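**Q** Only the shape, not the letters, is given here:
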């Protein structure tokens, strides 16, 4: 019996080997696509793309360069070089030489020897040798997201057309995964901003705080976490191209009250209310801290006239840039928090007004009821002296009378302390309301008060000049104008404090009383300001007092 094997055509064997190899390649491509799409984290998707591409085409090294807004490589993910090797190489590529060619001409590129290309820029010291090269663009929809770089084909051979086709197919599938990861990341960021804004606004309104400084520190800290930033500070306008820092977290060399020179883009936020992002800190402000900072996000807290200022967030040098989702979400966050800060101030003023009113009531009751009764009791006890001649009884009556006198004196001290308690520590807003209330108490006319901007941040020496001016101007309007309505407005904006007292009284045609006006002008002059009086007979008078903040 014959044991010979059936004859097989060599061509058939070659075809079967080719089909088997093709099947393995297709299975490898499917496995690579599945691996890339398994995670929704953008960083994980990009890392798996590079690793899968290296395994698919047999590359020793791989990298993915993400193209930034300036058409240079903003992010570089490598496979095949360990952390120590990356550190020894130094700065990552930004898009020169062949890498830049792929940015300018996003199409597949295969090279036998990378270093021999006409525009090759060479390798930095400590860089491993790389010869064979395959580069393909990675597109997300119609946008070139970045480029996939593969080098050192196993076996020392060149990358083939089949390798190129597989890499192109993987890059196309990866584009979809990158888009999904981007959408998921944007959604997560928006959710994080939204939750932070809701929690913080409730906290600002419902929980008591020591004042604006503490509230702003809480805002800065919350925003720092929501934005994954390393630096956060809140600033208000302090002149052309300058903002004054009111709260600062995470940066050395800047403290509350310090002024920083900023770009017109920052000051423009006060006018437009629109958030903006900058990939480089030098696009935002001029200061030594820019050396340690990376991408920056600026948003407004509330509306332009609220006086809450702008929130500036910065990530560390080399960190991921802020996205459009961050800019849009921070605008919503800023509007919500600005409103919460305004409501918290109104609530604090209301509580303070209730406290002061209650203190005044207690003081009045003590004076009108308790002291008068004690005084009457003392007189009655003293009248008992005429009913006895006993020296011991006289001494006892004198002792009781002295105790009553001491009690009355202590009560009067208590009344005084109730009326003047914590005046030095009382916010300026509360002292303004108290001056208005006390000045108008006897006239049956309650002035309307408008406070705009960070009033409580005004320094004490300025407040010490402003309050007497307010009292003087109010007294003149109440006593002499015959007005039915008086408006008091205080605006803290930029580098000025503006106090305006306006009435609809009969005005005057002659010169203003020089003594009162001179006093107000003198106080303004001490602070580099001015005082103007405008009057129209029959229509009313307006006193405008302006002082410099700095």
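**A** Arrived safely. Given the structure is predicted, the values throughout are model-derived calculations rather than measurements.

**Q** For the rest of this, base every contact and every neighbour count on C-alpha atoms.
**A** Will do.

**Q** contacting residues around the spatially most central residue of the chain?
**A** What sits nearest the mean C-alpha location of the chain, by Cα atoms, centre = their mean, is residue 311, with 2.4 Å. Applying Cα atoms under 8 Å, 6 or more residues apart in numbering to residue 311 gives the contacts 220, 232, 233, 234, 235, 298, 299, 300, 301, 334.

**Q** any idea how far the nearest residue to the last one once chain neighbours are set aside lies from residue 307?
**A** With Cα to Cα, 6 or more residues apart in numbering as the measure, residue 301 is the residue that lies nearest to residue 334, at 4.3 Å, once sequence neighbours are left out. When Cα to Cα, to the nearest Å is applied, the distance between residue 301 and residue 307 equals 8 Å.

**Q** Over to residue 374?
**A** Residue 374 sits 51 Å away from residue 307, going by Cα to Cα.

**Q** Report how many residues lie close to the nearest residue to residue 259 once chain neighbours are set aside.
**A** What sits nearest to residue 259 in space, not counting adjacent residues and going by Cα to Cα, 6+ apart, is residue 244, at 4.3 Å. Applying other Cα atoms under 10 Å, we find 21 other residues in the vicinity of residue 244.

**Q** just residue 223 next, same as before
**A** 25.

**Q** Make sure it is indeed in a helix.
**A** Yes. Counting by DSSP: H, G, I helix; E, B strand; the rest coil, residue 223 is part of a helix.

**Q** before we go on, here's another structure to hold up against the first:
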């Protein structure tokens, strides 16, 4: 009896040696295997859907785990303990009619002991032990030891869960403060959305995060505004249809869409590449039903724990802040546009009431002088010069009136924003990340010659190129040149460190695909110092 007490005391102390939940759970599994002298042990954490959401093992190597494939979800004997949470001890698993067998590459297992693990009287998971060392079966004594361990471990598990939740809420508060600061300081939407995606990925413990909003010119598509994590390089600016995706469902319903295994779901992820590596995934709308402006999507690697409720609550708060940032940016844009319209109206009035009237009066005076000069035979040349001056004044008045009409706001539908204005906006937005404003030069009738689809590609290419410079080049100067003629040519050059020979090219590959879709080319030249990117596509004559 004393030996059992010592064994249990040592086991409980081992389980409670660390505050983090993940580490505590792994110690529970290993300690259970040691107490019962089992070759293999596992802990199946029960998800909100009543199936196994996380499966931790002891006794299997990494190679064996990879060969077996996806973890079990709760069929057969494993599911029996979920449906009936009472201890289960079997001398031979294969002989039990509830057994469904093992997947390929699974090591053979014979004896079985299953014990439920409860926290605050509610099912938390189940301990599964197999293959008693020495070839025998698990005894009632082993069962009592594991039951006692499970009872004591529930306290450690609950403490670790509370610790993890407190840590997460602290990160949530810090992220919330950072995003709120950016919103209140009036940072550009791109910077706020980027901060939202980064903070969401950190708070959720996610591997990837993508934030997309409704495309300006295609309201049936989402456009990626920020992307972080492996497999997301070159995604900023790309479009995804508002159908058949988790993001589309979250956008349409105006509420979060959460799954523990996106890889096995027919709904594809918005843009993770390849989508098969994403397991737990959450897509959260920016705004509520009927007023959704975009979607925040985060994902974890396949086989990792699903997102708990507290994480979904934090992500929903971040998504709401992103919606507020977009709304404020739109209101600021409206206010700035109204200020410009008012200023143009004032200038138009001043031109009409002051400049034109003075020019008209000057023209009348000169006409009078011209008539008097015509009556003098020795002043014919002077009269002609005065006449030409009056003609010039008439042309100037006509030009000013044309300018006034251009300053007045259009009464028709809103015109599409010109490519020049969009490129200027991209350069201005990139200046915050670069720390300086790139030099921008445009030549040719850019707004007239470049069709809208090509213009959309150009904006996305420039955004990605400037983002790459800001993140990787360490440049002090950046030049952007756009020339429209038979071809449209976008050149982005910097004086940074250049592209390393072993650097990943996924972002550049995306830019090259855009060029190839339009029958064009992408060339990248590295110098010392600096890099020059040239994106060229033909224009239909």
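**A** Yes, it's here. Please read these numbers as outputs of a predicted model, since none were measured by experiment.

**Q** Any idea what the TM-score comes out to?
**A** Put the two chains on top of each other and the TM-score (TM-score structural alignment, normalised by the length of structure 2) is 0.60; 395 aligned residues with a Cα RMSD of 4.3 Å.

**Q** before we move on, back to that, neighbour count: residue 301 and residue 307 of structure 1, which is higher?
**A** residue 301 (29 against 24).

**Q** what residue of structure 2 matches up with the more buried one?
**A** Aligning on TM-score structural alignment places residue 301 of structure 1 opposite residue 286 in structure 2.

**Q** contacting residues around its match?
**A** By Cα under 8 Å, 6+ apart, the contact list for residue 286 of structure 2 reads 251, 292, 293, 294, 295, 296, 319, 320, 322, 323.

**Q** ok, the first one - contacts?
**A** In other words, residue 251 of structure 2. Residue 251 of structure 2 neighbours (Cα under 8 Å, 6+ apart): 242, 284, 285, 286, 292, 293, 294, 295.

**Q** Helices along the stretch 251-400 of structure 1, start to end?
**A** Taking DSSP state H, counting those that start in this stretch to define them, one finds helices in the stretch 251-400 of structure 1 at 264-272, 324-365, 372-383, 391-420.

**Q** Would you pull up how far the second one lies from the middle of the chain?
**A** The one in question is helix 324-365 of structure 1. 18 Å (Cα atoms, centre = their mean, to the nearest Å).

**Q** Which elements pack onto that helix?
**A** Where contact means 3 or more Cα pairs under 8 Å, 6 or more residues apart in numbering; DSSP states H and E, helix 324-365 of structure 1 is packed against helix 161-206, strand 276-278, strand 293-300, helix 391-420, helix 428-440.

**Q** go with 6 Å
**A** Using 3 or more Cα pairs under 6 Å, 6 or more residues apart in numbering; DSSP states H and E, the elements in contact with helix 324-365 of structure 1 are helix 161-206.

**Q** compared with structure 2, how much does the helix it packs on deviate?
**A** In the superposition against structure 2, helix 161-206 of structure 1 averages 3.3 Å from its aligned positions (mean Cα distance after the TM-score superposition for structure 1).

**Q** how near is residue 109 of structure 1 to residue 234 of structure 1?
**A** Residue 109 of structure 1 sits 49 Å away from residue 234 of structure 1, taking Cα to Cα as the criterion.

**Q** So between those two, which is more surrounded?
**A** Between residue 109 of structure 1 and residue 234, counting by other Cα under 10 Å, residue 234 is the more crowded of the two (26 against 16).

**Q** where does that one land in three-state SS?
**A** At residue 234 of structure 1 the chain is in strand, as set by three-state DSSP.

**Q** try residue 187 of structure 2
**A** Going by three-state DSSP: residue 187 of structure 2 is coil.

**Q** Measure how buried it is and give me the count.
**A** 17.

**Q** Next up, the contacts around the residue nearest to residue 259 of structure 1.
**A** Contacts for residue 244 of structure 1 (Cα atoms under 6 Å, 6 or more residues apart in numbering) come out as 235, 236, 238, 257, 258, 259.

**Q** same thing but at 8 Å, please
**A** So residue 244 of structure 1 contacts 235, 236, 237, 238, 256, 257, 258, 259, 260 (Cα under 8 Å, 6+ apart).

**Q** Name the nearest of the residues you listed relative to residue 158 of structure 1.
**A** residue 260 (56.3 Å; Cα to Cα).

**Q** pretty sure the closest one is touching residue 288, no?
**A** No. Between residue 260 of structure 1 and residue 288 there is no contact under Cα atoms under 8 Å: 10.6 Å.

**Q** And the two? Which one has more around it.
**A** Shown here are residue 260 of structure 1 and residue 288; by other Cα under 10 Å, residue 260 has more neighbours (18 against 11).

**Q** what residue of structure 2 takes the place of the more buried one?
**A** So residue 260 of structure 1 corresponds to residue 243, using TM-score structural alignment.

**Q** Could you check how far that match is from residue 145 of structure 2?
**A** Residue 243 of structure 2 is 53 Å from residue 145 of structure 2, by Cα to Cα.

**Q** Number of residues surrounding residue 209 of structure 1?
**A** By other Cα under 10 Å, neighbour count at residue 209 of structure 1 equals 16.

**Q** name the element the residue lying closest to it once chain neighbours are set aside belongs to?
**A** Distances taken as Cα to Cα, 6+ apart place residue 215 nearest to residue 209 of structure 1, at 6.5 Å, with adjacent residues excluded. Following DSSP states H and E, one finds residue 215 of structure 1 within helix 212-226.

**Q** ok and that helix relative to helix 161-206, angle-wise?
**A** Orientation check (axes from the mean of the first three to the mean of the last three Cα atoms, to 10 degrees): helix 212-226 of structure 1 against helix 161-206 gives 160 degrees.

**Q** From the contact counts, what lies against helix 212-226 of structure 1?
**A** Counting contacts by 3+ Cα pairs under 8 Å, 6+ apart, helix 212-226 of structure 1 is packed against helix 161-206, strand 231-237, strand 242-249, strand 310-316.
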